[in-house]
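Chemist: What follows is a protein structure lacking sequence information:
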């Protein structure tokens, strides 16, 4: 099988020899193969000699080899000593982010293609194998069983994020290399595509990487990922455990300058390209401490008893958090969160615009999980009143937009009503797929294999967009939305934004842009060009 590097070289040579046109050269390359150019791979010879001991989902491409660790803290500690590690967890949560960054790769027992581990790993360009249910995990004693062998902390494993294979021991890896032909093919792709390509990025480092790979803006900045830094999580936990609006506002006031600094760094990294900032989305229970020491520290900071804090944490438990108290529902209950985030976004934009008068900076504020037009109006009114007050106080001239994610089927069905308030739409197809099918995206991995075997499904609907059902809702939302606002921009920022067949479908629907994780930007650029040339 020809490598991606060889395919690019052959395509360029054929153009240079006058045997093929640029358009034909662009059409010759399989976008999915570009992954191998952007991530480390196993040495082909060493891989041939190795036998997998287990298999999960290839959730984020590349190859990783390292010593097994079981917690995010251990991953950081071992990495600080210069050890290469693979983080093995039942599943990851937002508080594992720093440990995930410190690891070479991530292996989880639970979760599908859009689980937390998969999405975050793809964003960081890190290898991840998720949903390996054959693992018998004992997190408390830091060991797991797989393929008839018990692995303990410090044992070496290798994982392949492209195939999902897991190997005992070390397999040699080869670093990623991008040669000149890559740039030429990409330049041709950009010439012929109509769809814009943005990126999903939460940090200036991710945004810079995506810009290097050709992203034309940020389609999704998940603000919650910014709350997990050690200095901020304490203030956010104070907010959650507050009894009064005043206490909540005091805690949020500590976070506001940090959020503002984050947004300023993002605007700087994007140099005037559009930035869509999604307001707080996850349920609050994801932010509360689970370790006894952290609970005690929070109780002390709040002047409350440990029992009281534990009672607050218990009260946040939900039976179905994905459909619970999250998204815009948080802003309806706690408007002060939306006010704080609005101030941070607008102040950051004013400062960066002052420093770079030639840049076009129009913040796009995105309200998540809207299902009812009145709900959006309620939150939008808070955002607009806050933003206008900040702009007036600064004596600035700043335009901004307030839009929404279309991720609840009802939002797609009533998109004309919602478009009266929303200035733009962005399809959150991870949640839209989950709610349209009624599948939990974190649990579907347990039964989807049976669906593939029985030929009920050919693909994972979370990895490749379901054009028949979810696609019909998207088509309906675009038609209804544009009947009210003909010139509104509409994008997609679910993981489907980096899947070639889904990108082609988005081109046919007439979307303005697709947004995907940084390392999938070249795939989306090439797929968008191929869709335009078909």
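Modeler: Structure's in. What do you need? As the structure is a prediction and not an experimental result, all values here were calculated from the model.

Chemist: alpha carbons only for contacts and neighbour counts from here, please
Modeler: Will do.

Chemist: middle-most residue in this structure, spatially?
Modeler: residue 119 (4.9 Å; CA atoms, centre = their mean).

Chemist: who's in contact with that one?
Modeler: Residue 119 makes contacts with 113, 495, as judged by CA atoms under 8 Å, 6 or more residues apart in numbering.

Chemist: From residue 280, how far out is it?
Modeler: In this view, residue 119 and residue 280 are 17 Å apart by CA to CA, to the nearest Å.

Chemist: try residue 395
Modeler: Counting by CA to CA, the gap from residue 395 to residue 280 is 28 Å.

Chemist: dropping in the other structure now:
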């Protein structure tokens, strides 16, 4: 209706943009339960990823993957998910877990995939042995059909009528108006070429975060990654990394090609290494089984090495432990391999007549010396590759700002960084000293109910604390380097209230999940229009 009124000259384009709400856009992008239908929820959890889905309940990740592949509609039900569960998640219609908060693995991955997800449904009593769950007197068995609504966090028995998502011509028109007025760029967080293509369809003008660890978790690579981690010498590690490099190069080639002519920020390995190894309890059980079966000594000793390494790498607080640039400094060969793969992929595309724009991002930098040393190492590999291949590729090296100290010393770090990207998920954790996964299921709900906090700080940016660090980092960074590009790639990048803050803080762009790109385009335009008419 707003578009018709613009065409008839009744309202301006600006008024049309202001009349559409972010909630209306969000609803159009996800399947939803038909609002005319009365439903009886049996359980409630945290609404971790919007949209609704129906399917048969499956408790085993492998089975979910196989049955999902063959075309069945599956809802994957787990206590929580881990990086090893990606395939099962990818082939399920929706995900339901009894543990975890809004940044639990299941929540983050589901949002990226655009799949409905509910986490932390604690009232559900799960029995993985008998393959059932019980909640409020209702027993649900494997293969029973349930519906989950990730926008409301509700679970319903049976199939419920849905409304399909569509980007209507009217909405596309309003978003085209929005692009005329917004000052913030809008990019997307995307880890696969498919996600990048979807982001482009939704109007993203680049990738603000491509996480490389997801690429290591695929079935054909995880064993090689695990071999690399249990290797005892640099030479051994390099041997396995060379194997991974070919695979990573293909990943980067595909994603840079999908975003031809647009910047793609690729974050080097960020999680702690223990996340790539099977869980300790599982390794201990597997080892017992191998010995009971009198398996060959070679197989047993490999499993023993995994267990020893898993114990060595296990930490009390991995979120602020041995991860990100710290791993990159201790094992530089990992970042060197990734940097070479990025540039080689860009060179291949350049030869084919494409225009790749790779940007290499170093995670978890908190001190200028970390940035200086790693920049030198990465740049050396990149320049050597460019000189060897004799093809010019423009590239940049920058950092994620997710440690308070990085924001407070941004003037020093900017000497060695071509760009900053605020990782506000971790910056919020490190500023508040909250572990998000724990806080969201323990005291945060109480804090919000009792008005100790007025906003969920992981959903909407905390302007007085985290926001102050963002502003400090922007001012200090640009004092050193006037042309420093600054963006944000945390989940706040898709939140309308946070987008308003980033506009006034002077950022260049926001980056969010592909499914939130239209919302970010609209919100960025609305704040720019309101500022001009104020």
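Modeler: Received the coordinates, thanks. Since this is a predicted model, take the numbers as computed values, not measurements.

Chemist: Neighbour count: residue 395 and residue 280 of the first structure, which is higher?
Modeler: The residue with more neighbours, out of residue 395 of the first structure and residue 280, is residue 280; 24 against 10, by other CA atoms under 10 Å.

Chemist: Residue 56 of the first structure corresponds to which position in the second structure?
Modeler: Under the alignment (TM-score structural alignment), residue 56 of the first structure maps onto residue 45 of the second structure.

Chemist: residues near the closest residue to that match other than its chain neighbours, how many?
Modeler: Closest residue in space to residue 45 of the second structure, ignoring its immediate chain neighbours: residue 121 at 3.9 Å, by CA to CA, 6 or more residues apart in numbering. Neighbour count of residue 121 of the second structure, defined by other CA under 10 Å: 24.

Chemist: which ones are touching the counterpart of residue 121 of the second structure in the first structure?
Modeler: Structural alignment places residue 121 of the second structure opposite residue 132 in the first structure (criterion: TM-score structural alignment). Counting by CA under 8 Å, 6+ apart, residue 132 of the first structure makes contact with 54, 55, 56, 57, 107, 108, 109, 110.

Chemist: Distance of residue 132 of the first structure relative to residue 26 of the first structure?
Modeler: Remark: distance between residue 132 of the first structure and residue 26 of the first structure (CA to CA) = 36 Å.

Chemist: What of residue 128 of the first structure?
Modeler: Distance from residue 128 of the first structure to residue 26 of the first structure, counting by CA to CA: 29 Å.

Chemist: follow-up on the earlier one: which of the contacts of residue 132 of the first structure has the most neighbours?
Modeler: Counting neighbours by other CA under 10 Å, residue 107 comes out on top of the contacts of residue 132 of the first structure with 32 neighbours.

Chemist: how about it, what's its partner in the second structure?
Modeler: By TM-score structural alignment, residue 107 of the first structure lines up with residue 96.

Chemist: That match should be in a strand, yeah?
Modeler: Yes: counting by DSSP: H, G, I helix; E, B strand; the rest coil, residue 96 of the second structure is found in a strand.

Chemist: The counterpart of residue 459 of the first structure in the second structure - nearest residue in space that isn't next to it in sequence?
Modeler: Using TM-score structural alignment, the equivalent of residue 459 of the first structure in the second structure is residue 455. Distance criterion CA to CA, 6+ apart; nearest residue to residue 455 of the second structure, sequence neighbours excluded, is residue 448 at 6.9 Å.

Chemist: Quick check: the helix or strand where the one you found lies compared with the first structure, mean distance?
Modeler: Secondary structure assignment for residue 448 of the second structure, by DSSP states H and E: helix 444-449. Compared with the first structure after fitting, helix 444-449 of the second structure deviates on average by 1.4 Å (mean CA distance after the TM-score superposition for the first structure).

Chemist: and the next element down the chain from that helix?
Modeler: The helix or strand immediately downstream of helix 444-449 of the second structure is helix 466-480, counting by DSSP H and E.

Chemist: wait, is residue 407 of the second structure part of a helix?
Modeler: Yes: Residue 407 of the second structure forms part of a helix when assessed by three-state DSSP.
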